[in-house]
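1. Quick one, fold the following:
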Amino acid sequence: MSINLVSQIFAGGEILILDGAMGTMLADKGWRPPLLPEEMNVTAPDVVMCIHREYLNSGANIIETNSFGSNPIKLAYRGLEGKTHQINEQAARIARRVADRYGAFVAGSMGPLGELIKPLGKLTFEEAYEAYKEQALGLKNGGVDFFLIETQMDIKEAKAAVLAVKDIAPEIPFVVSFTFERNGRTITGSSPEIVAHWARLVGASAVGVNCSFGPDLAEGIVKGLYSNGGIPIFAYLNAGSPGGKNFNPEEFAKETLKLAKAGACIVGGCCGTTPEHIAYLKEITSGLKPLWPIEIKKAALASRSRLVLAGNDEPIVVVGERINVSRKSPMRDEVAQYKWDALSEEARRQSNSGASVIDINVSLPNIDRKKAMREAIEVVENACTLPISIDADEPEVLEEGLIHVSGIPLINSVTAERQKLARGMKLAKRYGACLVVLTIDEEGIAITPEERIRVAERVGLTADELNFPRNRIFVDPLTMSIAADARAGIVTLEVLRALKKLELFTIMGVSNVSHGLPERSLLNKTFLVMAAGAGLDAVIADPLDEGFYPLMKACNLLTGRDERASCFITWANSLKVKEKKAISKTEERILGPIEQMQKLIVQGDKGSVLDKAQRFLADGVDPLSLINGVVLPALEEVGKLYECGEYFLPQLISSAEAAQSVCNLVERMVLSEGGTLKDRGCIIMATVAGDIHDIGKNIVSMVLKSHGYRVIDLGKDVPLERILEEAKKGEAQIVGLSALMTTTMREMERVIKKIKEENLPVKVIIGGAAVSQSYADDIGADGYAQDALGAVRLVEKLLDR
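-> Okay, the predicted model is just below:
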């Protein structure tokens, strides 16, 4: 399997079976918190080996190492970070020893780190990369057949893991599997389509879905992965959890069979599954032929939550060019000082004006360009949800951008010179990017169409030679000024038509064509129309140019890129009813300071809203009016956007931080003047004993604080006695309990029972990945919240606020 995972998967012509849950099996055999499950590799290797053997006897073809949480960040909680390599190597050796006797494969399990990467959390990308790197080294030395990077919630964390395994063991295949919410996206907003394209481009041998929920709810996700992946699909869902829907082995197998028929060629189980579940699954899938991956012909670009396809019948991709410091502007002056307000606003305006991708060029002299690129990407990703094009001449600046961007970026650009082209393709393969190639070779810019076409042909041949898919290349035929050469536009159009026969996508900037002439906007847009007719796939342009947006709608319709004219009709109807989402700069000046601050909180613009709030309060306004008049109405709007699927966790966190900055300002001013703040309520938050996962709890705490509640965060793995001690102080009205693991959910019941026995005057709410409303009812909780906003609504209801 370490040679070619894909061919091995399909060699036998049958569905392969992955094993089931490890934690619950370990618990049945004596494991108990606070020990971590992975410690059993060292303290009780025979128990771990026995579980592997049970799954193999049940028909599993692949077993996972008992290393899901054995990264140094999680192991540090038990003071075991120094034993990361030992624990992982031992996990792999145990599985290897058993698997060899059965002719089975060993998957090196690498789960999430338990902390989100900045700016969503406190963990740096470099820390995440190093943690995964250390874990991967142990698994490699223990002899795994492939790495299984699983239960991923954020595509950026998954990238850190992928880069780590590529660097530690480039010869060993890797698979990436994500966990999705019931809305069909990861918690950070990535759809199955996005993660499927991303996994293929970054070099994964397969992509999958695991954990999440039962197999009955995963068919749509598997179909999304299969139709966009172009690589094999894994699917291993939950059989159940305490208080939730539980599948017996036969039910589980029947539901998982549907996933195999939907495109999954490797199926198994996650939480709650046992060898009995796997045995039924083996039996029911016996003789079923796996579906071969679909060939993906289109190009794909993506952010965390937005997918942009290019080529064939897809709309022309608009790469917004306005974030470019090569021209004098207020934005350029700000970037020189690492200030980002103007750049952030440019990203929003381009997004609202029809851009598909945002190009970033911040390469000013006399600044730290790597720092500037890193911070600019964070600002743009906060300001809008569009994919990013990274524009930098210096390789180290370009790579800095590729490291820190989320999703599938566009590299803009490299020339067709052999050495530079090979380096660009290497970077694109490593980071899962698409690549713009200029038709400039060692001889410079070719003059005739035939010469440029020959350059493009060599680009295609080089791609084939380096095993770089042609559908990841956008060739720029070059646009020269017609003021200098009257045939410049004609040459470009001829090259465009010819490139369609080379299976290479096309891109170009249009503004050069009018250089040195009057009425440039007219010439640019006219040339764009002509290029669209010649087969242009993407354009680098100014989407704020008057009339540009409707022009693109018309171009897409008239060139067959708008099926049934749906996009054009939708846009035309929007004119009639004036449903404009964007607010022009003229209209924005009319907004009063209250509305402006509300809008900035909704946008998550922490710096700007704090600045406006300070100036607002300097005029002698009552500070408390900001809470009721600005913060709460803005957060109400954020809640609506989140619940309807326009906002996801990154936007929710940004808005909460912006709101919290205003709340902190108000608190400081009120207290400095000898006043007091109205207490909306106090909530104790804790992850229960035995559970070291607190991503969800931390997010809930942040959002509650932004809504004006006081939060006492006790942390993770909190003993019952500590929760009772805090509750007895009488400050809090509500206790919020979190648990991620099915093995620690029962601790919630123990806490609730004790609180009621002692008749403490608090209500208890619970949440967590495996927790449900029915479980809350079963254990006597006063409420259950599925997410952070649900927790806010629940607290408001319980406190009757």
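2. From now on I want contacts and neighbour counts done on CA atoms only, so please keep to that.
-> Noted.
3. Run through who's touching stretch 333-344.
-> Stretch 333-344 has contacts (CA atoms under 8 Å, 6 or more residues apart in numbering) with 323, 325, 330-331, 362, 364, 367, 372, 376, 379-380, 383, 607-608.
4. same thing with stretch 82-92?
-> With CA under 8 Å, 6+ apart, stretch 82-92 has contacts from 38-39, 41-42, 65-67, 70-72, 75, 106, 108, 134-144.
5. Make a PyMOL selection of whichever of those residues turn out to be buried.
-> Selecting only the buried entries of the contacts of stretch 82-92 in PyMOL, with 16 or more other CA atoms under 10 Å as the criterion:
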select buried, resi 38+39+41+65+66+67+70+71+72+75+106+108+134+135+136+137+138+139+140+141+142+143+144
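6. now the other sequence, so there's something to compare against:
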Amino acid sequence: MLDLVRWLREKNSIVILDGGMGTMLEEAGWRPPLLPEEMNLVNPDAVRKIHEAYLEAGALLIETNTFGGSAVKLSHRGLAGETRKINRMAASLARKAAGGRALVAGSIGPSGRLVEPLGTLAFEEAVSSFLPQVQGLLDGGADFFLVETMIDLREAKAAVMAIKDAGKGLPFVVSFTFDRNGCTMTGTPPEVAMAWAAAVGASGVGVNCGTGPEDTVETVRRLRRAGELPVFAYPNGGLPSQGAWLAPDPFAEACAGLAEAGATVIGGCCGTTPRHIQALSRRLAGIRPVPGSPRPQTVLASRTRISLCGEGEPLLVVGERINPSRKGPLREAMIARNWAQVREEARLQAEAGADVIDINGGIPGQDRMELISAAVTAVEGAVNLPLSIDSEDPQILEKIARSVAGIPLLNSVTCEPEVLERGLSAALKTGSAVVVLTMDSKGIPDEANGRLALAERAAEAGEKIGLPRKMLFVDPLTLAAGAGDRNARLTLESLRGLSSIGTRSILGISNISFGLPKRSLINRTFLAMAMSCGLDAVIANPLDEALMSCAAAGNVLAGRDPGARRYIALYSGKESSETPSHPLHAEPSFDMDLTEAILRGEKEAAISAGRAFLGEGGHPMGLIQDRVLPALEEVGRLYECGDFFLPQLLASSEAAQAVCRLAEESLLAGGKTLETRGTVLLATVEGDLHDLGKNVVAMVLKSRGYKVVDAGKDVPAERILEAAVRERADLVGLSALMTTTVERMGEVISMGRARGMSCRFILGGAAVSADFAEKIGADGYARDAIEAARLVDRLLAQGNGGE
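-> Down below sits the predicted model:
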């Protein structure tokens, strides 16, 4: 089996990847509605010749013509059943062309649909869509997989799970498109991408598409600083917004900056040809890649941020409050599937300083798998912290961890051989860390040495299958101090010994005070003692301010808060207090105004606030104009400055839409109708199957009071114009992602103008620019959904006599 990391290292120079496929296929005769992947069947010689041209240009890695080869993508042409065959043929063509001169990368691109909860594609449905693609690439002889152009960490994970489910152990690399404030559209920064790729077992991590080489340099630099995996960088041949692609030599010169920043593999994406790769090969000849450095800490991650543990990092606090094992409002809310309370619990813990949120679903008589899965979705939408999946069932741990976006903590498994094996294997497969309890079928050892022996056994078992010791969080177990004088001391002795084993240590701290008065006092005193023995992480109640203050002070005294910067930031200017600012068992408050509800994406709270507004005599149109639209303006500002990303934008838009529907119902009840702000028709032009951006624009426009008619994707010009007339559209929005389909936009506009249509035309999509929009006579261009909404506001206001 190929060891890709070693193969790249032994080259001791920048390895050249090939360039774009779509433009080359068009030159070879490909035309929509045929999919590029169908060329593998109808004109295999053309595909083979493209591979050969890149090989002659100096490429040592060539990609199969399967970017859109998933079952979901191929289903648009009724070819889902041919997925394996098409991919097998593509890999075979590349394999024969390579002839041992280069490695073949099996290209796996996005499905074109957003995975739940951002969209409607279920995670396991995404996995099932990628699986026959993976199998076909394996059949055809791919050397490794290149999962590329990913904007959603969860969809990237679905592709990786398909690769692992196929069971052949072939190496894989995952590459993302970073195009907003250094993050993917869904908010993943390079640091999370590197950490996740390493945790899930990738042989490399990359950046491709979205931008040109100069704008990719900083992303490569951040990837290189974040870890040691090889970095793949293959940008577009310039920026579409600049109106033209870079010529081969300028492209190669700009890519030299990628090598300097730390890229190991460099190639080209959209707008690049064999001539670009030939120039690149000449320019980078003899340049050695910048080596990466391993990150010694353990990394847990959400979609958007990382939490570090160990190696001098501050104590990692795992918030324990989402635990319905005891009767109370939280349990009742979870049984009723009322996720607002769960989300608020997560927010309270995040605001109080938790680094990770633990989610338990152990309610008797309830489906624990379904309960934890739904709670995970709720919490992921409320906070940006990594998650801890809390169950003693390894099957639940693996099933939930498959789809969590990021690097979760699996809490927990025992040292019983079968349970331990399943838990460690689940962590390895899903890219997770795991809590190991020092107990087996004989129970909890009575001496520290016995607990340490179990910890060492677990660490060795993990290493045997490839799970690093730092991904194990060993819990030496805390028994109630009131039940035995030796209990606390045994736990502390065990903690001291764990530092030499190389795992991380974790404790559920509240067990120590069970049955004693002033439990918070016992808990925080024991925490201080445990930190002095090297405790890395604690499962505790973050709303216990005294305990959190103890942890902050302990970090300073243990040298885990350099310069006491975190401590000073927390407490400078605050009066010290021994009384918690939060009651330790406080119930979350759900009273929030409409603006806050929309900003948080809390649909139920937004509806409640809207009803309160109307109940107090507010006018339905005032609800929209004076409350919803200003809130959406703030959402737009946060999106543009990089504080919000696609998940928050979609949640806020959905909450706003719910309030707009409420206002409409109120008007209808009074015998009136809601006047829309205008009718907008949206369509992806003929030959282009990409509609993700269009769908986001539709949601944002609907939330702002527009009637939106979605004509779909791959829509011929005639059908777009017929729909615009039929729907009396005030404005037509055209979308295209592929460079080969943007000219269809000009056809739509010229035909519309020739017919004397008065509606406005605007453009959007990665392959479109403001210069191009002006060139073909469009009324405007928008680079994202928020810009599109503001452009629509401005154009329709002008049409109605506004400024």
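7. Give me the TM-score for this pair.
-> Remark: TM-score between the superposed chains equals 0.95 [TM-score structural alignment, normalised by the length of the first structure]; 792 aligned residues with a CA RMSD of 2.3 Å.
8. on that earlier part again, buried subset of the contacts of stretch 333-344 of the first structure?
-> Buried among the contacts of stretch 333-344 of the first structure (16+ other CA under 10 Å): Ile323, Val325, Met331, Val362, Leu364, Ala372, Ala376, Val379, Val380, Ala383, Ser608.
9. Which of the helices or strands spans the alignment partner in the second structure of Leu799 of the first structure?
-> Aligned by TM-score structural alignment, Leu799 of the first structure pairs with Leu796 of the second structure. Leu796 of the second structure belongs to helix 785-799 when assigned by DSSP states H and E.
10. What about the buried ones among the contacts of stretch 333-344 of the first structure, which are in helices?
-> Per DSSP state H, helices hold the following members of those: Met331, Ala372, Ala376, Val379, Val380, Ala383, Ser608.
11. if I look at the closest residue in space to the fourth one that isn't next to it in sequence, how far off is Leu610 of the first structure?
-> Spelled out, that is Val379 of the first structure. Leaving aside its chain neighbours, Val379 of the first structure sits nearest to Ser344 (6.0 Å; criterion: CA to CA, 6 or more residues apart in numbering). From Ser344 of the first structure across to Leu610 of the first structure, the span is 15 Å (CA to CA, to the nearest Å).
12. Let's verify the residue of the second structure most remote from its centre: helix, strand, or coil?
-> What lies farthest from the middle of the second structure is Asp485; by CA atoms, centre = their mean that is 47.5 Å. Using DSSP: H, G, I helix; E, B strand; the rest coil as the criterion, the local structure at Asp485 of the second structure reads coil.
13. Looking at the buried ones among the contacts of stretch 333-344 of the first structure, which is nearest Ser772 of the first structure?
-> Nearest to Ser772 of the first structure out of these is Ala383 (CA to CA; 33.6 Å).
14. Enumerate every residue touching the counterpart of that closest one in the second structure.
-> Per TM-score structural alignment, the equivalent position to Ala383 of the first structure in the second structure is Ala382. Ala382 of the second structure makes contact with Arg343, Glu344, Ala346, Arg347, Arg600, according to CA under 8 Å, 6+ apart.
15. same check, this time on Ile388 of the first structure
-> By CA under 8 Å, 6+ apart, the residues touching Ile388 of the first structure are Ala302, Ser303, Val357, Ile358, Asp359, Ile360, Ile377, Val405, Ile408, Pro409, Leu410.
16. how many neighbours does the aligned residue in the second structure for Val209 of the first structure have?
-> Following TM-score structural alignment, the counterpart assigned to Val209 of the first structure within the second structure is Val207. Residues lying near Val207 of the second structure (other CA atoms under 10 Å) number 30.
17. and Val207 of the second structure, how far is that from Arg224 of the second structure?
-> Per CA to CA, Val207 of the second structure is found 11 Å from Arg224 of the second structure.
18. before we move on, back to that, may I ask which two of the contacts of Ala382 of the second structure are separated the most?
-> Ala346 and Arg600 (12.7 Å).
19. Which of these two has more residues huddled nearby?
-> Ala346 (30 against 21).
20. quick one: the residue lying closest to that one once chain neighbours are set aside from Leu118 of the second structure, how far?
-> Excluding its sequence neighbours, the residue lying closest to Ala346 of the second structure (CA to CA, 6+ apart) is Val379, at 6.2 Å. Distance, Val379 of the second structure to Leu118 of the second structure, by CA to CA: 14 Å.
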